[in-house]
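# no FASTA, just this:
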């Protein structure tokens, strides 16, 4: 799958270098509503963020290719309560995974300023931390642990979304990134986990 994504990226850039009519650069930032799917139990959404740069390469008046370079914070939260012999124990946790992400989106303008988009994404894991807090029966403990060794260094996904760009260059976008690869390291064939992220972005094209 890694070779497939690299070939797709190379083909996109090679095609745009030959046929591009115009290239515009910009920046974007926004909100991530992330969770971990698959066999990861008790996963709830984690609110985080993304920020980075974009280049929109116009192939025609209707079609463009948009590579991006993003700092992308994703993960999941957990919150569960359980009783043991009359004692109620509450446990809360957050897994925060920070990636350098490289999406390559194909965009099609369906109307003036309005576009739909889809394309692959590769992410390189920079850090992974788990924050936890356990309390109950007069007992309380909290901590922050580095768990980067529990996750694979590369993640693959596929994004689909829509956007609106104003004449001033200000733009807005919604995107859903579906995880395609198992991010769990050495978890065995019976366990899988994927990053799934809904993004709301605001950007500016120069």
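Noted; the coordinates are in hand. Everything numeric here is computed off the predicted structure, so don't read it as measured data.
# Please count neighbours and contacts with C-alpha atoms only from this point.
Will do.
# What is the distance between the lengthiest strand in the chain and the centre of its chain?
Criterion DSSP state E: the longest strand present in the chain is strand 87-111. Distance of strand 87-111 from the chain centroid (CA atoms, centre = their mean, to the nearest Å) equals 4 Å.
# which element follows that strand toward the C-terminus?
Next helix or strand after strand 87-111 toward the C-terminus (DSSP states H and E): strand 114-136.
# hmm, back to that, which strands and helices lie in contact with the longest strand of the chain?
Here strand 87-111 touches strand 63-84, strand 114-136, going by 3 or more CA pairs under 8 Å, 6 or more residues apart in numbering; DSSP states H and E.
# for those, which one sits closest to residue 202?
Set against residue 202 and scored by CA to CA, the helices and strands packed on strand 87-111 come closest in strand 63-84, at 13.2 Å.
# measure the residue lying closest to residue 120 once chain neighbours are set aside to residue 125 for me?
Using CA to CA, 6 or more residues apart in numbering and skipping the chain neighbours, the partner closest in space to residue 120 is residue 158 (4.4 Å). Per CA to CA, to the nearest Å, residue 158 is found 17 Å from residue 125.
# swap in residue 92?
For residue 92, the distance to residue 125 - CA to CA - is 24 Å.
# Equivalent analysis for residue 153, please.
Using CA to CA, we find residue 153 at a distance of 5 Å from residue 125.
# for residue 195, same thing?
12 Å.
# Comparing the two, which shows the higher neighbour count?
Neighbour count, other CA atoms under 10 Å: between residue 195 and residue 125, residue 195 has more, with 23 against 20.
# Below is structure B, check it against A:
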């Protein structure tokens, strides 16, 4: 009886999934990032992102999706010859992110998305003029990054689409003591602008 019930549930799930409009594929792109709360300003830290996505239509106008991808974030300050500022600083952060989102189509080729993402910190590091930060100056980052996201998409053809997305941490990625002179906030937050290309696999 249990086997029959299990088979029935699996069959129902299979046919229910087949009845929906699911698509999946690959996603890759470039990031421009900064960390709000450090002494740098501007989206000067480049990075890459790549992974996969799955998406389903909720109606003709609305859809939902999820991704899993590797994302490079952080911040960067280069020496400025004009101001004679010789200070250099690089923060490199690598996350495995899982964004989920809802989308709305405003035309056949344009849509907008909103959602949230959770990321697990896979590696981190900070550098200055003389190399990596000394161990006694290192401050640990939080293991997880929780971000809100907004974006817009353009459908190029049946398989390709381009997306412009902004994502911002709504919980700090690192808590800092207030007496460290090079930070102007007590906490730090990832701030990322990304451009991505989506390629649909399958029929």
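Structure's in. What do you need? What you see is a predicted model; the values in this text were computed from it and never measured.
# want to try JSON lines for the helices and strands packed on strand 87-111 of structure 1, with distance to residue 56 of structure 1 as columns?
What follows is these, written out as JSON lines (distance: least, CA to CA, whole Å):
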{"stretch": "strand 63-84", "distance to residue 56 of structure 1": "4"}
{"stretch": "strand 114-136", "distance to residue 56 of structure 1": "12"}
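# among these, which is nearest residue 27 of structure 1?
For those, the distance to residue 27 of structure 1 is smallest for strand 63-84, at 9.1 Å, taking CA to CA.
# From the contact counts, what lies against the closest one?
strand 22-38, strand 46-58, strand 87-111, strand 193-205.
# Translate residue 90 of structure 2 into the numbering of structure 1.
Here residue 90 of structure 2 is matched to residue 94 in structure 1, going by TM-score structural alignment.
# now residue 107 of structure 2
Aligned against structure 1 by TM-score structural alignment, residue 107 of structure 2 finds its counterpart in residue 111.
# For residue 56 of structure 1, see how far away the closest residue to residue 171 of structure 1 other than its chain neighbours is.
Distance criterion CA to CA, 6+ apart; nearest residue to residue 171 of structure 1, sequence neighbours excluded, is residue 165 at 4.2 Å. In this view, residue 165 of structure 1 and residue 56 of structure 1 are 12 Å apart by CA to CA.
# ditto for residue 168 of structure 1
Going from residue 168 of structure 1 to residue 56 of structure 1 by CA to CA gives 15 Å.
# next one: residue 29 of structure 1
16 Å.
# same deal with residue 164 of structure 1?
14 Å.
# more crowded one of the two?
A direct count of neighbours by other CA under 10 Å for residue 164 of structure 1 and residue 56 places residue 56 higher, at 20 against 17.
# Chain neighbours aside, what residue packs nearest to the more buried one?
Nearest to residue 56 of structure 1 is residue 66, by CA to CA, 6+ apart, at 4.4 Å.
# Contacts only, for the nearest residue to residue 54 of structure 1 once chain neighbours are set aside.
Once flanking residues are discounted, residue 54 of structure 1 sits nearest to residue 68: 4.4 Å by CA to CA, 6+ apart. Residue 68 of structure 1 makes contacts with 52, 53, 54, 55, 101, 102, 103, 104, as judged by CA atoms under 8 Å, 6 or more residues apart in numbering.
# Closest to residue 84 of structure 1 out of those?
Closest approach between the contacts of residue 68 of structure 1 and residue 84 of structure 1, by CA to CA: residue 101, at 42.8 Å.
# For that closest one, give me its contacts.
Applying CA under 8 Å, 6+ apart, the residues contacting residue 101 of structure 1 are 68, 69, 70, 71, 72, 121, 122, 123, 124.
# excluding its backbone neighbours, what's nearest it?
residue 123 (4.2 Å).
# Identify the residue of structure 2 aligned to that neighbour.
With TM-score structural alignment as the criterion, residue 123 of structure 1 matches residue 119.
# correct me, but its match touches residue 142?
No. Assessed by CA atoms under 8 Å, residue 119 of structure 2 is found out of contact with residue 142, at 10.4 Å.
# quick one: which of those two has more around it?
Set side by side, residue 119 of structure 2 and residue 142 show more neighbours around residue 119, with 20 against 13, by other CA under 10 Å.
# ok, the more buried one to residue 93 of structure 2 distance?
11 Å.
# do the same with residue 150 of structure 2
Residue 150 of structure 2 is 21 Å from residue 93 of structure 2, by CA to CA.
# swap in residue 12 of structure 2?
Separation of residue 12 of structure 2 from residue 93 of structure 2 (CA to CA): 43 Å.
# and if you look at residue 102 of structure 2?
Residue 102 of structure 2 is 27 Å from residue 93 of structure 2, by CA to CA.
# can you check residue 111 of structure 2 too?
For residue 111 of structure 2, the distance to residue 93 of structure 2 - CA to CA - is 30 Å.
# Residue 135 of structure 2 now?
Counting by CA to CA, the gap from residue 135 of structure 2 to residue 93 of structure 2 is 17 Å.
# Which of those two has more residues huddled nearby?
Set residue 135 of structure 2 next to residue 93 and count neighbours by other CA under 10 Å: residue 93 wins out with 19 against 7.
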